[in-house]
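Participant: quick one, what's the 3D model for this:
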Amino acid sequence: MPLIEEIVAQADAIAALRRDIHAHPELSFEELRTAEVIAARLAEWGIPVHRGLGKTGVVGIVHGRDAGACGRALGLRADMDALPMQEGNTFAHASRHAGRMHGCGHDGHVAMLLAAAQHLARHRDFDGTVYLIFQPAEEGGGGARAMIEDGLFTRFPMQAVFGMHNWPGMAEGCMAVSPGPVMASSNEFSITVRGKGGHAAMPHLVLDPVPVAAQIILALQTIVSRNLKPVDAGVISVTMVHGGEASNVVPDSVQLEGTVRTFSVAVLDMIEQRMRQLVEGICTAQGMQSEFAFVRDYPPTINAAPEAALARAVMQRIVGAGQVLDQEPTMTAEDFAYMLEDKPGAYCFIGNGEDAGAHRAIGHGGGPCLLHNPSYDFNDRLIPLGATFWVELAREWLSNPTR
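Facilitator: Next comes the predicted model:
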């Protein structure tokens, strides 16, 4: 199945829109200009628009030839926020705002969904409804959860929802999807070890929290190596250590912070429990006091098997079976997970090209074109492929009334 010619013909115009969004990045829950651009285009194409879900979210509604009378509906989601980082690129569409950058390709995700929206609205060659979900605050803000709490699935009843992310390092023209966990849960912890400070030359008169904190750091790693089933996966990373102000002063306390990643809630429950036990036990044994806080952020992103199989079949028809890969689960996190907790669906991937791909424009930074890297840029040649996939996925899903 070739790319949809009409989408290919409009690709340059959509790419220009993508570059405009890239040049004006907005952080989580601040996507006012981006939402306005999206809403204006949808309205221009005759698509009813609803604003303000999850503060800055946008939902467009495309009814099929039956005007949505059959009641079947699916959602297609694109995230639209940028990252709080400085862009290293100097091309014409580089960020015009210091400390803000579309370093994850959300501008490209918006562009692919807009291109699909334009085609779906122009033809409406399906029965049912497609909800176009432009979500704020994926980068740590939990925008998916905010949209759900504002009534996304009650005001716009849908039976399934799909999302897609570009993937640097995956060859251009390739796509990927797999059933089950594809991204991990994201969680934060904070540990404070409280002792009694004093002169570093008289350690017998103090309760030194530094070696106790070191014991805790090492002990936490035994949870994964000795408490977790070898066939399961989990990551415990201590990423911040704060303690002390002078080389000859033992501090009163040391604070540790870090992240935990898992693919299942059961594993997460076990890790949190064991962390708490180890911290309390080690500190008690050394005469210290402790404080332990554990915050669960994004849940694991788990694809439903039927929806993943459907997405794979559509991909294979578009790019060929040899270009459709199994998506290896990654310990990065994605708040589309909240939507998949409420609705069956799948999170899909589209190759952004190799690191030194030809899409790297003059003025591209010298670093690798990786997600969350100052030299990253979305590959505009993906727009026709991603949009074609969205259109064909919607048609295929809505064509089967037993789903």
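Participant: could you use CA atoms for every contact and neighbour count after this?
Facilitator: Will do.
Participant: could you point out which element follows the helix or strand harbouring M112?
Facilitator: Per DSSP states H and E, M112 falls inside helix 106-123. Counting by DSSP H and E, the element after helix 106-123 in chain order, helix or strand, is strand 129-135.
Participant: neighbouring contacts of that next one?
Facilitator: 35, 54, 56-64, 67-68, 71-81, 110, 113, 117, 143-144, 147, 156, 158, 394 (C-alpha atoms under 8 Å, 6 or more residues apart in numbering).
Participant: what's the distance between L42 and N248?
Facilitator: As for L42, its distance to N248 is 64 Å (criterion: C-alpha to C-alpha, to the nearest Å).
Participant: about what we covered before: for ChimeraX, what selects the buried ones among the contacts of strand 129-135?
Facilitator: Those of those that count as buried under 16 or more other C-alpha atoms under 10 Å are selected in ChimeraX with:
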select :35,54,56,57,58,59,60,61,62,63,64,68,72,73,74,75,76,77,78,79,80,81,110,113,117,143,144,147,156,158,394
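Participant: second input sequence below; structure requested for side-by-side comparison:
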Amino acid sequence: MAPLDLIADLKAYEPELIAIRRDIHRHPEVGFEETRTAALVAERLRAWGLDVTEGIATTGVVATLKGRLPGQRAIGLRADLDALHIQEVPNRAHGSTVPGKMHACGHDGHTAMLLGAARWLAEHPDSFGGTVAFIFQPAEEGLGGGREMVAQGMFDRFPVDAVYGMHNMPGIPAGEFRTRTGAFLAASDTWSVSFTGTGGHGGGGAHLSTDATLPMAQFIMALQTIVSRNVAAADTAVVSVGSVAGGDPGSPNIIPSRVTVIGTARSYNPKVRDLMEQRLGEIARAQAAVFGCSAEVTYERRYPPLITQAEPTAHSIAAATALVGTDKVDTDCAPFTGSEDFSFMLQARPGGFIMIGNGTTKDESVHHVHTPNYDFNDEILTLGSAYWIQLVRTELGATA
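Facilitator: As a prediction, the model looks like this:
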């Protein structure tokens, strides 16, 4: 079947894929709590005749399918299951039914697209040889579900020669793809600094207190010099503050004895990562000393940079190009400073990663991931499924 015929063939699946995607959207589950979602995925895969294993990294699901053509290679295709702690905009027809949780990153769509591919390949086992492992991963959003799947021996139980991931991207036109070889997404680190002083009365005893808010304020400003003055201009790095906490709103006349600043750091180069951790601690302790306070610094290296390899990326490009043409596949896009725990799988096995365009809204605005207005674009479900199928045929098909 020609690639364009494949997309047309998958249109027969579209109503079911939309129904699955919106059902998952209505019932969001955050990391390692995706019991309903995992059960839905496992039930559909078994109904289509795949071998299914549940409970990997708590709520992960892996299904395998063998093709009938000659071949012994195996590849893994990964989608993520979890939602986020975000309150969705009201009055969306298929909106979240769980207060404070929503699929704000499109993992509902990722899951539906991979399910569509699994169904088609199960119905067309003569289109490939070897084995495909369909990996449905929990807890991508900050909790390291990919790391846990690897640590629990997933690739020992389900050996693959290469593993592939895909993520939607608002703002990229629907029907287009972006990928690159090498560093694609950034390392993601979380840091925390707590400044401690004596505190005191903000009105009558300010001169008697050691004020922890002063080093905090200076630290937040000085923090920005790490990227502007310590990191080489040719390198990429980001340091951002995400939380500031101290004192009690009910006692505005009290200088708090302890304030805490928490944030994120992103980089690609290991030496830059080392530098950011070093300078963040140095700046925090120096500012604390100036104001007679102490600083407690933690720096947690969470996700490594996502690094793709040349041969698998070439297969990704070939699959996408076969579907939409060369003019709609950017093969050397700029790296993103977002992060992905698919990076742990790429540390364990060679592989590729691709962005699929999620398009824009009807008024041409863009609702980015991790925002209350975001929603996955159902119009790209069949294209995403077709990409996975074409990738399998590229890697494991008769002409592979």
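Participant: between L42 and N248 of structure 1, who's got more neighbours?
Facilitator: L42 (23 against 12; other C-alpha atoms under 10 Å).
Participant: for F126 of structure 1, what are its contacts?
Facilitator: When contacts are counted by C-alpha under 8 Å, 6+ apart, F126 of structure 1 touches G64, R65, D66, R395, L398, S399.
Participant: could you check how far the aligned partner of it in structure 2 is from W120 of structure 2?
Facilitator: Using TM-score structural alignment, the partner of F126 of structure 1 in structure 2 is F128. Look at F128 of structure 2 and W120 of structure 2: by C-alpha to C-alpha, they are 12 Å apart.
Participant: how about A47 of structure 2?
Facilitator: Distance of A47 of structure 2 to W120 of structure 2, given as C-alpha to C-alpha: 13 Å.
Participant: ok, these two, which is more surrounded?
Facilitator: Taking neighbours as other C-alpha under 10 Å, A47 of structure 2 and W120 compare with W120 leading, 18 against 9.
Participant: wait, what's in contact with the residue most central in space within structure 1?
Facilitator: Most central in structure 1 under C-alpha atoms, centre = their mean is E334, positioned 3.1 Å from the mean C-alpha point. By C-alpha under 8 Å, 6+ apart, E334 of structure 1 lies in contact with E138, M183, A184, S185, Y298, P300, T301.
Participant: helices - which of those land there?
Facilitator: The subset of the contacts of E334 of structure 1 located in helices under the criterion DSSP state H is empty.
Participant: what kind of secondary structure is L346 of structure 2 in?
Facilitator: Of the three states, L346 of structure 2 takes helix under DSSP: H, G, I helix; E, B strand; the rest coil.
Participant: what do you get for G75 of structure 1?
Facilitator: Following three-state DSSP, we place G75 of structure 1 in the strand state.
Participant: can you check I389 of structure 2 too?
Facilitator: helix.
Participant: swap in the one 10 residues further on?
Facilitator: Remark: T399 of structure 2 carries the secondary structure label coil [criterion: three-state DSSP].
Participant: and for D377 of structure 1?
Facilitator: Classification of D377 of structure 1 using three-state DSSP returns coil.
Participant: and it? What does it align with in structure 2?
Facilitator: In structure 2, the residue equivalent to D377 of structure 1 is D375, according to TM-score structural alignment.
Participant: my read: its match touches A104, true?
Facilitator: Yes. The pair D375 of structure 2 and A104 qualifies as a contact (C-alpha atoms under 8 Å) at a distance of 6.6 Å.
Participant: counterpart of A284 of structure 2 over in structure 1?
Facilitator: Alignment note (TM-score structural alignment): A284 of structure 2 maps to V279 of structure 1.
Participant: so that match versus A115 of structure 1, what's the distance?
Facilitator: 52 Å.
Participant: same thing with F162 of structure 1?
Facilitator: Distance, F162 of structure 1 to A115 of structure 1, using C-alpha to C-alpha: 16 Å.
Participant: rewinding a little: what's the farthest-apart pair in the contacts of F126 of structure 1?
Facilitator: Within the contacts of F126 of structure 1, D66 and R395 form the most distant pair, 13.4 Å apart (C-alpha to C-alpha).
Participant: neighbour count winner among the two?
Facilitator: R395 (20 against 14).
Participant: now which residue in structure 2 aligns to the more buried one?
Facilitator: Alignment note (TM-score structural alignment): R395 of structure 1 maps to R393 of structure 2.
Participant: from D341 of structure 2, how far out is that match?
Facilitator: In terms of C-alpha to C-alpha, R393 of structure 2 sits 26 Å off from D341 of structure 2.
Participant: check V369 of structure 2 too.
Facilitator: For V369 of structure 2, the distance to D341 of structure 2 (C-alpha to C-alpha) stands at 16 Å.
Participant: more crowded one of these two?
Facilitator: More crowded of V369 of structure 2 and D341, by other C-alpha under 10 Å: D341, with 26 against 17.
Participant: check the spacing between the counterpart of the more buried one in structure 1 and A285 of structure 1 real quick.
Facilitator: D341 of structure 2 maps onto D335 in structure 1 when the alignment is built from TM-score structural alignment. To A285 of structure 1, D335 of structure 1 is 39 Å away according to C-alpha to C-alpha.
Participant: next: F126 of structure 1.
Facilitator: On the measure of C-alpha to C-alpha, F126 of structure 1 and A285 of structure 1 end up 67 Å apart.
Participant: got it, and P374 of structure 1?
Facilitator: Separation of P374 of structure 1 from A285 of structure 1 (C-alpha to C-alpha): 46 Å.
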